[in-house]
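Asks: generate coordinates for the sequence data below:
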Amino acid sequence: MWKKRGKGWKVFFTRQQAVCVAAGIGLYAFMAIASGRNGGTISDGGGLKRAGPGQGEITYEIEVSGLDKEEEHRKVPVRIPVSERRYSEREATELFDRLENRLEKEILGENKSLAEIHSNLSLKSGLDDYGVKLRWESDNPELVDSLGNVHNERTKEQGEPAVLRARARVGRHEHTYEFHVTVYPPVMTPEEKAADEFLTWAGEEDLKQQTEDYLKLPSVYYGKKLNYYLPKDNSYRLFPVLGLFMAALLHIKKGMDKQNRAKKREQQLLFDYSEVVSKLVVYIGAGLTVRGAFERIAAGYEAGIKEGKREVRPAYEEMLKTVFQLESGVSEGRAFGEFGRRCGLQPYLKLCTLLEQSQKNGSRQLRQALELEMVSAFEQRKNLAKKLGEEAGTKLLLPLLFMLFVVMIMIVVPAFLSFY
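Replies: Sure thing, here's the model as predicted:
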C-alpha cells in the first residue's frame, strides 16, 4: 500500500498482500516455464502427436516462420488437422485376440456363463477405450435378439442353443466373433413356478370353455382345495390425503380471496376518490356545510342503490356509515376521522385531515384546498387506469403465447409429416 511519509511516498505491504503478489509472480514463472517446454520451436525431428485410435481428429494451432517471402522471420498462424492414429495389421490382430475373452465376460450381464443363460445379455455397441465398433447378430432372434434381450418364457427345461456373432471394426480392420449360448427358462421361486403352471392350465381351460358364458375354475387342483379371491381395491387409501390436500388448498384459496377482495376494494376506493372530492367541491361551493355535503352525497347514493341504477361502492358505503354516526350524535371531527381510518388509504386520510382542520379553523380555505386535491385526485385516477391497462395487457401474454404455440404446431407438424 502507498503511504505518504514526510516529503516522499513509501510502499507498505501487509503480509497477506505480499503473499498474494508472490503467488502471482510464482504462477507467472511456472506458466512461462511450462509454456517454454510445451511450446517453442518444433525441431526437424519433432512433430504433432496424433490422438489414439477411435479418439478422433486433433487440430493444432501453430505458428510457422519462413512462409512469407518478404519477411522470412515473420510467423504465420496455421491450423493443422491431425487425424487419429490407425492400427497396423499386426496390432489389429493382437487387439482382436485380446478382446475375445473380455467380450465373453462383459456380455454375460447377470448370468454366470454363456452355457447357462437365464436373463438378458449386455451387448455393447463398442469399446471406446480401443476405438472398436461392434455390431451384433443372432441366428435365433426369437430366443435372443441382437440387442441382448432374452425371450425365455416358453423355453424348454433342458435349454435351447443360439449363436451370437459380433462383427468388430476398428479403422479398416474387421473381425467376427462367435459366441455359443444356451438359454434356459427364467429362474423362479416355487411359488412363481406353481403360479406359472396354474396359469398355463387356466389358458388351456379357457380354450376348452370358449362357448360358455363363464370360465369355470376348479375347486380342486392336484388334490388340493383352491379358494379364489378378488384383490382388494386399495386406491381409496388416497382419499384422506386428498382430503388434507383439498383442505390446505381451500385455506390458501380463502387467503387469496381475501387478498383479492382487499385489492379490489382498494382499487374501487381509489377510483371513487376523485368523484367524492369533486362532489364535495360542488356542494360546499353551493353553500352547504361539510356535514350537509356528506348527507346529500350519501342520500343520492342510497337512492341510486334502491332504484338499481348504481352498484355497491365501498367509498359511498363508508360515507353512509359516517352519516349514520353523525345522526346518532357523534361529533363531526370524530366521524370524519373514523371515515378516513375505515378507508385506510392515504388520499382519504388526507381528505379527512382537511375536513377536521376546517372544523377547527373554519371553512374559509376549505374549498380552495379541495379544488387542489381534486386536480391531484383526477391525475391519480388517470395513472391508476393506465396501470390497470398495462396489467391487463400482461395477463393476455399467456393466452397469446399458447395460441402462438398451437399455430406453430399446426404449421410444423404437417411439414414434418410430408417427409414420411
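Asks: C-alpha only now, for contacts and for neighbours.
Replies: Fine.
Asks: next one: stretch 305-314 to chain centre, how far?
Replies: 48 Å (CA atoms, centre = their mean, to the nearest Å).
Asks: list the buried residues for it?
Replies: For stretch 305-314, the neighbour count (16 or more other CA atoms under 10 Å) marks residue 314 as buried.
Asks: and for it, what's in contact with it?
Replies: 265, 268, 269, 301, 304 (CA atoms under 8 Å, 6 or more residues apart in numbering).
Asks: of these, select the buried ones using a ChimeraX command.
Replies: Buried subset of these, written as a ChimeraX selection, criterion 16+ other CA under 10 Å:
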select :265,269,301
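Asks: to compare against the first, here's another:
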Amino acid sequence: MKKLCIAGLIVVEGLSVGLWLRERAVPETEVTAIERNLPGEGSSEVDLEVHTSLGAMPFHLDVGERAYSAEELETVFAQGKAWLDSVWLGENASPEKVTEDLYFPDKIENTGIAVRWIPENSRWVQYDGGITEEARSEAPAKTRVRAVLKYGTEERGYDYELTIEKPELEGGALLRQSIQADVLRHQAENPSDETFLLPASVGEETLTWYVPKKSDGLKVFVFGNLLVVLFYLSYEDRKFQKNRQRERELAADYPDIVYRMILLVSSGMTVRGAWEKMVQDYCRWRHSTGKRRWGYEEMENGLWEMNYGVPELTVYENFGSRCGTRGYIRFAALLIQQVRRGARGMNEILAREVGEAEVARRENGRKATEESASRLLFPMLLLMMVVFAVLMIPAFLSMHF
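Replies: All right, here's what the predicted structure looks like:
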C-alpha cells in the first residue's frame, strides 16, 4: 500500500509539472473583441487578464446578450405570435368551443420574449389559463384574453376571443346528469308530499332503485386476521418473557438449593430425606409469604413423583430435564451418582458447584443491571430534551433581534 501511495504521488506531481510547463510554453493570446450570446441566451461571464503600465491584473466581465435590431424584433414578435396561436388553446380544438383549460406560457423559448396574459373576465378565465366552474355554469360564455409580448421596452399586444362551453358528457356521466336533473325536478314539483317517489325512468332508460348492501366482510377479514396475528405475537412474546423470567429465577435458586443439599447430606441424611426436608421447608415459606420459587417448585413436583411410585433416580433425571439448564442437569447427575455409589468426595464436588453457581448468579445480576440501564436510556434522553427545552425556550423568547 505504501508503494502504491508513493507511485500515485509521483504521477500527480509529474502531471502537475507537465501542465504547468505547457501553460508557460503557450504564448498569451491577445483579445480585442468578445462574441455576445444570441438574444434569449442570457449574458455570459468571461475571465480576462488586462495588461497596463502598472502590470497585469485579472478582470471579470459580464457581457450582455445581443439585442435585436428593429427589423429582427418585428420578425421575432411575428414568430412569437404564430407560436402562441398554435398553443394557447391547449387541448381545445377551437376557440368557439372551449371546454378544457387554456395554455398560457409565460415566455417564448430561445427568443428572450416574455409573455403576460390579461383575461377580460378573471372570474371566468384565470391568469394561468384555468377555466372556472362559474364560467362552465354560465356557459355558453363569450370572453377574450390579451397576450402581451415584451422584449426590453418594446411590447406587442394580441387579443384572442373564445367561447366557453359546458363539457360534453358521455355514457355513464351523461346518464347520471340526466337522472340528477330528473330527481331535482320531481322534488320541486311535489315539495309537500309525505313521501318522495323516485323516477321510474329517464328517457328510454328504465330505472330500478335499491338500498346498497353494506358489506363488512372485507373489513372483518383484514382486521380479524390482523388481530389474530397480533394476538399470536403477543402470546409468543409473553411466553418468551415468562420463560426468560423462569430461567433467571432458576439460576437464582440454584446456589441455594445446592448449598442446602450439601448441609443436609453432610449431616447424615439421605438424598431423598434431604429432598423431602427442603420441599417441606419451602412449602411452609410459600404458605407464609405467598411467593413462589421455580427451583423449589420443580423439587416439589419431583417429590410428588416419588410419592406416586416413580423411581428415585428417574425423579432426579426428570428434575434436571425440566429445569433445562446445564447446572441443574449436572446437579441431577451428581445426585444420581450419590444414590447409586455413595461416592466419596461428593460434598467437595457440590461445594465447587456452589462456587460456580454463585459466580454465574453475579454475572446474571450484572447483565440484568446493564439491561435495566439500557432500558432507562430512552426515558433519560426524553427527560434531557424536556430540560433543554425548559432552559432554552425562555432564553430565546427573551432575546431581541
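Asks: re the thing from before, okay, among the contacts of stretch 305-314 of structure 1, which ones form the most distant pair?
Replies: Using CA to CA, those span at most 19.7 Å, a distance reached by 265 and 304.
Asks: buried sites along stretch 340-360 of structure 2?
Replies: Buried residues in stretch 340-360 of structure 2 (16+ other CA under 10 Å): 346, 347, 350, 351, 353, 354, 357, 358, 360.
Asks: and stretch 296-305 of structure 2, by the same measure?
Replies: Neighbour-count burial for stretch 296-305 of structure 2, with 16+ other CA under 10 Å as criterion, is recorded at 296, 298, 299, 300, 302, 303, 305.
Asks: cool, stretch 189-204 of structure 1 as well?
Replies: Neighbour-count burial for stretch 189-204 of structure 1, counted by 16+ other CA under 10 Å, picks out residue 202.
Asks: so the aligned residue in structure 2 for residue 141 of structure 1, which state does it fall into?
Replies: Aligned counterpart of residue 141 of structure 1 in structure 2: residue 122 (TM-score structural alignment). The three-state label given to residue 122 of structure 2 by DSSP: H, G, I helix; E, B strand; the rest coil is coil.
Asks: residue 76 of structure 1 now?
Replies: Recorded secondary structure, residue 76 of structure 1: strand (three-state DSSP).
Asks: the one 4 residues further on now?
Replies: The three-state label for residue 80 of structure 1, taken from three-state DSSP, comes out as strand.
Asks: these two touch, right, it and residue 63?
Replies: No. With contact defined as CA atoms under 8 Å, residue 80 of structure 1 and residue 63 do not form a contacting pair (10.3 Å).
Asks: now do the buried residues in stretch 180-190 of structure 1.
Replies: Residues of stretch 180-190 of structure 1 classed as buried by neighbour count (16+ other CA under 10 Å): 181, 182, 183, 184, 185, 186.
Asks: same question for stretch 279-296 of structure 1.
Replies: By neighbour count on 16+ other CA under 10 Å, the buried set for stretch 279-296 of structure 1 is 279, 280, 281, 283, 284, 290, 291, 293, 294, 295, 296.
Asks: same deal with stretch 31-43 of structure 1?
Replies: Applying a neighbour-count criterion of 16+ other CA under 10 Å, one finds nothing buried in stretch 31-43 of structure 1.
Asks: all strands for the stretch 101-250 of structure 1, in order.
Replies: Using DSSP state E, counting those that start in this stretch, the strands of the stretch 101-250 of structure 1 run over 126-127, 132-138, 160-170, 173-183, 220-221, 224-225.
Asks: contact partners of the last one?
Replies: Going back to what we said before, that points to strand 224-225 of structure 1. Identification of contacts with strand 224-225 of structure 1 by CA under 8 Å, 6+ apart yields residue 219.
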